[in-house]
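Undergrad: A predicted structure for the sequence below; I have some questions about it.
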Amino acid sequence: MGAREAFERCFRELVMEKPYQKITVTEICRKAHLSRKTFYDNFQDKEEILQAIFEDDVVKPVRTMNTLLSVRQSRDLQGIYMQNVYVPIYEDKEFYQKLIRPMKGVDDTFVRVVTHSLEQLNLEIMGDSEISSGLEREYVAYYFASSQAMFMQKWIFDGMLFTPQELGTLYEKMTGFYWLDNSKDI
């Protein structure tokens, strides 16, 4: 196991023990038996560890799915596509609930991390399609990323009362209008 993986594993363990806000880089290093220098060679701060975990859990599998589908196919399969965003979080329910519950209303780290990751992913998915162009594309990508981040946060905070399938269907109902109105451009 490399240093990055050790830091991520130890961060996950610490989240299970205490609120995110109370976890320090020193504790992460101590638990990983690695130096602060090694930490800073791999991450800027603990938020970047959370970013890496979210990327591994959610973004990488979706990115892999994107390599197999066109933008139109992604749109046609949006419900299934959205489920794939929620499944890894649902499968690691305890970690995400321990992370989110103390944050909600106090710390926007999770929303910031998820918004950033999903905005980049959305820009990749939209690519050079004519959904929108230039600055408008950036705003569309941000809109869907930030709404998704808030939606995810509420779902996790509330105890994941919907299955990933139900949540994917609900999100599609709420946002499908945009893609339907713009599907001619895809």
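TA: Arrived safely. Numbering: from 1, shown residues only.
Undergrad: for the rest of this, base every contact and every neighbour count on C-alpha atoms.
TA: Noted.
Undergrad: contacts only, for the residue nearest the centre of the chain.
TA: By C-alpha atoms, centre = their mean, the chain has its centre lying nearest to Val114, at 4.0 Å. Each residue near Val114 by C-alpha atoms under 8 Å, 6 or more residues apart in numbering is listed here: Gln51, Phe54, Ala145, Ser146, Ala149.
Undergrad: before we move on, what about Thr115?
TA: Applying C-alpha under 8 Å, 6+ apart, we find Thr115 in contact with Tyr142, Ala145, Ser146, Gln148, Ala149.
Undergrad: what separation do you get for Asn182 and Gln73?
TA: Counting by C-alpha to C-alpha, to the nearest Å, the separation of Asn182 from Gln73 is 14 Å.
Undergrad: before we move on, the earlier item: and of the contacts of Thr115, the nearest to Lys98?
TA: Taking C-alpha to C-alpha as the measure, Lys98 lies nearest Ala149 of the contacts of Thr115, at 16.6 Å.
Undergrad: and that closest one, what element?
TA: helix 134-157 (DSSP states H and E).
Undergrad: put this next to the previous one:
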Amino acid sequence: MTRRTRTALGTTALCGALLLATAACGSSSASGPTAAQAGTDLQTDFTSALKAYSVTGPIAHKPPYTTISDASKDVPCGSGKATRVYTAEQRVPWTGLPDPASMHTEVQTAAAWFRQYQDDLKAKNEDGPDKVSFGLISDKRHAHVVIVATRAPNLMTLTFNGTSDCLRTS
């Protein structure tokens, strides 16, 4: 191979690599889900998990949960991106003060129904006596879920909070 051929091949290879890099960089800004898509996933996941949770676990007759935020609105998080938030709450009447073991069981039972999620090893979980929390994460869903149980006399409150990653809006 002559020096001229090697130079031409090297230039062609370099141009090809630059073209691929440019295409990859151009497509990465538009890849992945939008905040709206992640919000729809949160709605689907929460509806399914809370419906299943409400009829299972140690507390047989759970009151309905209240949706506080349904992940339908963009919440700006910088650089023209947004996140979506789903929050629901369930207030469970209790005789006396709920014990941490019961709170932990309810949180774990609820967490089991978020099947698209895994334990969030970076979450700062709490384990009583007045608050029990457990974090979940889904790379596929681009979201985090935290389930919290708090106690008061004659009441256990379960709060379910899901937040998408900071994602593009279109």
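TA: Perfect, I can see it now. Model, not experiment: these values are computed from the prediction.
Undergrad: any idea what the TM-score is?
TA: Overlay of the two chains. TM-score (TM-score structural alignment, normalised by the length of structure 2): 0.30; 83 aligned residues with a C-alpha RMSD of 5.0 Å.
Undergrad: now tabulate the contacts of Thr115 of structure 1 in a markdown table and tack on neighbour count and distance to Arg30 of structure 1.
TA: A markdown table is the format used below for the contacts of Thr115 of structure 1 (neighbours: other C-alpha atoms under 10 Å; distance: C-alpha to C-alpha, whole Å):
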| residue | neighbour count | distance to Arg30 of structure 1 |
| --- | --- | --- |
| Tyr142 | 19 | 37 |
| Ala145 | 24 | 34 |
| Ser146 | 21 | 34 |
| Gln148 | 20 | 34 |
| Ala149 | 21 | 31 |
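Undergrad: that older thread, please identify the buried residues of the helix holding Ala149 of structure 1?
TA: The neighbour-count check on helix 134-157 of structure 1 (16 or more other C-alpha atoms under 10 Å) flags 137-138, 140-142, 145-146, 148-150, 152-153, 155-157 as buried.
Undergrad: in terms of secondary structure, what does it contact?
TA: If you count contacts as 3 or more C-alpha pairs under 8 Å, 6 or more residues apart in numbering; DSSP states H and E, helix 134-157 of structure 1 packs onto helix 93-100, helix 109-126.
Undergrad: any chance of a markdown table for those helices, columns distance to Leu170 of structure 1?
TA: Below are those laid out as a markdown table (distance: least, C-alpha to C-alpha, whole Å):
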| stretch | distance to Leu170 of structure 1 |
| --- | --- |
| helix 93-100 | 19 |
| helix 109-126 | 18 |
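Undergrad: Met82 of structure 1: which of those helices is closest?
TA: Nearest to Met82 of structure 1, of all those, is helix 109-126, at 11.9 Å by C-alpha to C-alpha.
Undergrad: Leu9 of structure 2 sits in which helix or strand?
TA: For Leu9 of structure 2, the enclosing helix or strand under DSSP H and E is helix 3-28.
Undergrad: what's the first helix or strand after that helix?
TA: By DSSP H and E, the next helix or strand past helix 3-28 of structure 2 is helix 35-53.
Undergrad: returning to that earlier point: which one of the buried residues of helix 134-157 of structure 1 is nearest Leu118 of structure 1?
TA: Distance to Leu118 of structure 1, by C-alpha to C-alpha, is smallest for Ala145 among the buried residues of helix 134-157 of structure 1, at 5.0 Å.
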